[in-house]
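Undergrad: sequence unknown, structure follows:
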């Protein structure tokens, strides 16, 4: 079924419990499924998520000025009170740059899904991923949607149905106690190539049974997205289709959550963990990738400066290829930091690879080449950069750049 490794807690005394086999349906009241309808040759290519009651919902979208038809339809659905009860997703075809026909097809997907689940049309969100510029084979899509049945729910099939060049499913769920009630947050995602900060070819769906004030939900998602999904990069391309969609159906029975709730911080940490785990999975699964690269910046003049610098380093093709080749070429790290766009003092910069100092106060320091190469051979490569005594910090994630990335993308349509 592909790699589905779940990450361990960032802290030993975590206030939330990480479910061993957590999914988007781990929270109360959610079901999901998927099947093969014929968009792809033989793999699952259309899926659904359903909540037994209407859920508060919100979403963030790609910053690409060219946006696919499903995004417009989802935005239309959310404009009717920010409530959703179902999501329909297809892979293999992005339904982007398809004009009026593509928009009509996306609305038809919404209508058919609503009809199948016997809910209002505006309670359905639509998402698509795949090849740009080709119209959907709607005869096949319609046939697939008509096979959606709650009795045939299979969350693993949903997780497979949303994938494109991904090597495996991406899912996670955690539980936390709020007001004495067990609250669950689960998620699923897809993304492997065309991934860059500020959203890209990436779809992420997060569900929770928490009761959340609608006015607090979107700011929460926006804040968490900025520190997780918007801090990953694979290849610098920003797509037409990506979206992070969150649903909260309230079935856990807790008091409404907002910033004034005494346990808001605990919920925020748990929600952030789910998003960060999915984001790391996407970065690690970059097309052809063999390693996850984590760049941590401290001492910047501001939070935004730290974000820009960490993303510049993790997005540098020269840094990425050096990590792939296990070459401790620290000059490439300093070079990327230097063009990040913010003022910095090179004489105060310090860099470490896997905790081993390689640059101190802007100058190289002796290190054991074999020891550092061994660190670069690890599945996760940690690069830490200390700039000065500012209070800005950030972490960004990416992957190495390999020969296979070119192979995969050179034949994507064929």
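TA: Ah, there it is. Being a predicted model, the structure only gives us computed values, none of them experimental.
Undergrad: from here on, contacts and neighbour counts on C-alpha atoms
TA: Noted.
Undergrad: mind listing the helices for this protein?
TA: In the chain, the segments counted as helices under DSSP state H are 69-78, 99-117, 138-145, 155-161, 214-227, 264-284, 303-315, 317-324, 330-338, 369-376, 403-410.
Undergrad: check contacts around residue 159.
TA: By CA atoms under 8 Å, 6 or more residues apart in numbering, the contact list for residue 159 reads 34, 169, 170, 171, 188, 189.
Undergrad: got another, please set it beside the one above:
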């Protein structure tokens, strides 16, 4: 190394430091929020530059060179620190590795991390909750609500899963593209659960929830681009677009809740509905039925009825029957009962719900008590209906929906 090349390397490094130090630290700290570790990694990268550039020559893009070296140092540092949540640390390291190497296997880092959480050694029932917590950032309480569990029970399951990952040394890695279809179900479930949590906006203007819903929609669109011949990815995006098309119609000008039956179809987003219709037709042409396609078909049927004012409850009940066959859950049973009430009367719906009366998963599920209250009121069981309304009102976290239920209770 001669003095001249060494001086040049120092001059360039100083210029980059003056111009870009803050930006580089921010980019490094974006994933882990550990600014001190980012500064340490960048300091090591500058030291490496001062040793390397005078010998090999200054790179054409000094910032990119420094960023690459700093990322590698940050990854190595994270591996050695092993502090806090081990699973989150592993995924943070994997995220940095994805950024550093840009394998091109998946079009988005968060999508890659979702698939990384589908390792075959992980119990299938914990994969989606794990994704929701460590990749999409949902709290245990919100995850528990999506799976009809208590927050304490969900927290324990997540802790047990993370302990198993640590003790068994289960590695996180992005699967090859040909392995994606067999790992798809849990990813679709996580994306939809994230969307549902974001779509449920208790105050009508929660930016964080809106961002979560938008992020889930973006991920669903990426899944369709990634796996365009998978009917369930098409079905999921169609389902979400149908729901999104009506999102703004759920509140009136005063901020009060407006149920689907009272919404003005002209206020819905027609372009989203058309896009959802096209996706559902594409999925149908592939001749493989699935849960999300059926749920999307149900949304389409509801939209058709509201737009045309032509009852189609028989078709809707048949779709719920098919959904119960392939994805039985108390939530599906509750929605089927509401459709059955329109076709066969309130008592038929109450009879259909009777087997679920002691299901512990429904004890804190607000839509069950709201549906039961409505059905009991229509069947003339006023005292039982008032009790069910009390439970539904107490469980509801959306003030607008709570007022809506209180008005219905007062009407009794």
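TA: Nice, thanks for sending it over. Since the structure is predicted, the reported quantities are computational estimates derived from the model, not experimental observations.
Undergrad: drop the TM-score for these two in here.
TA: Remark: TM-score between the superposed chains equals 0.27 [TM-score structural alignment, normalised by the length of the second structure]; 183 aligned residues with a CA RMSD of 7.2 Å.
Undergrad: please indicate which of the contacts of residue 159 of the first structure are buried?
TA: Among those, the ones that count as buried by 16 or more other CA atoms under 10 Å are 34, 169, 170, 171, 188, 189.
Undergrad: these in strands, which ones?
TA: Judged by DSSP state E, these include 34, 170, 171, 188, 189 as members of strands.
Undergrad: thought the last one was touching residue 172?
TA: The reference is to residue 189 of the first structure. No. If you go by CA atoms under 8 Å, residue 189 of the first structure and residue 172 don't touch, sitting 9.4 Å apart.
Undergrad: identify the contacts common to the two.
TA: With contacts defined as CA under 8 Å, 6+ apart, the residues shared by residue 189 of the first structure and residue 172 are residue 278.
Undergrad: any idea how far residue 380 of the first structure is from residue 374 of the first structure?
TA: When distance is defined by CA to CA, to the nearest Å, residue 374 of the first structure is 12 Å away from residue 380 of the first structure.
Undergrad: neighbour count for the two, which is higher?
TA: Summary of the neighbour comparison: residue 374 of the first structure and residue 380, criterion other CA atoms under 10 Å, with residue 380 having more neighbours (16 against 11).
Undergrad: returning to what we had before: just send the contacts of residue 159 of the first structure back as CSV, with distance to residue 407 of the first structure too.
TA: What follows is the contacts of residue 159 of the first structure, written out as CSV (distance: CA to CA, whole Å):
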residue, distance to residue 407 of the first structure
34, 29
169, 22
170, 23
171, 27
188, 27
189, 24
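Undergrad: which one of these is nearest residue 304 of the first structure?
TA: Checking these against residue 304 of the first structure by CA to CA gives residue 189 as the nearest, at 26.1 Å.
Undergrad: neighbours around the nearest residue to that closest one once chain neighbours are set aside, how many?
TA: With CA to CA, 6 or more residues apart in numbering as the criterion, residue 189 of the first structure has its nearest non-adjacent residue at 4.2 Å, and that residue is residue 204. Residues lying near residue 204 of the first structure (other CA under 10 Å) number 23.
Undergrad: likewise for the one 10 residues further on?
TA: Residue crowding around residue 214 of the first structure was assessed by other CA under 10 Å; the count is 19.
Undergrad: so what's it closest to, chain neighbours aside?
TA: Per CA to CA, 6+ apart, closest to residue 214 of the first structure is residue 56, 6.2 Å.
Undergrad: need the helices of the first structure in a markdown table (columns: distance to residue 86 of the first structure).
TA: Rendered in a markdown table, the data for the helices of the first structure read as follows (distance: least, CA to CA, whole Å):
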| stretch | distance to residue 86 of the first structure |
| --- | --- |
| helix 69-78 | 11 |
| helix 99-117 | 8 |
| helix 138-145 | 12 |
| helix 155-161 | 13 |
| helix 214-227 | 18 |
| helix 264-284 | 20 |
| helix 303-315 | 34 |
| helix 317-324 | 39 |
| helix 330-338 | 43 |
| helix 369-376 | 43 |
| helix 403-410 | 32 |
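Undergrad: what's the closest of these to residue 87 of the first structure?
TA: Nearest to residue 87 of the first structure among the helices of the first structure is helix 99-117; the distance by CA to CA comes to 8.2 Å.
Undergrad: tilt between the closest one and helix 69-78?
TA: 50 degrees (axes from the mean of the first three to the mean of the last three CA atoms, to 10 degrees).
Undergrad: list the helices and strands helix 99-117 of the first structure packs on?
TA: helix 69-78, strand 83-93, strand 124-131, helix 138-145 (3 or more CA pairs under 8 Å, 6 or more residues apart in numbering; DSSP states H and E).
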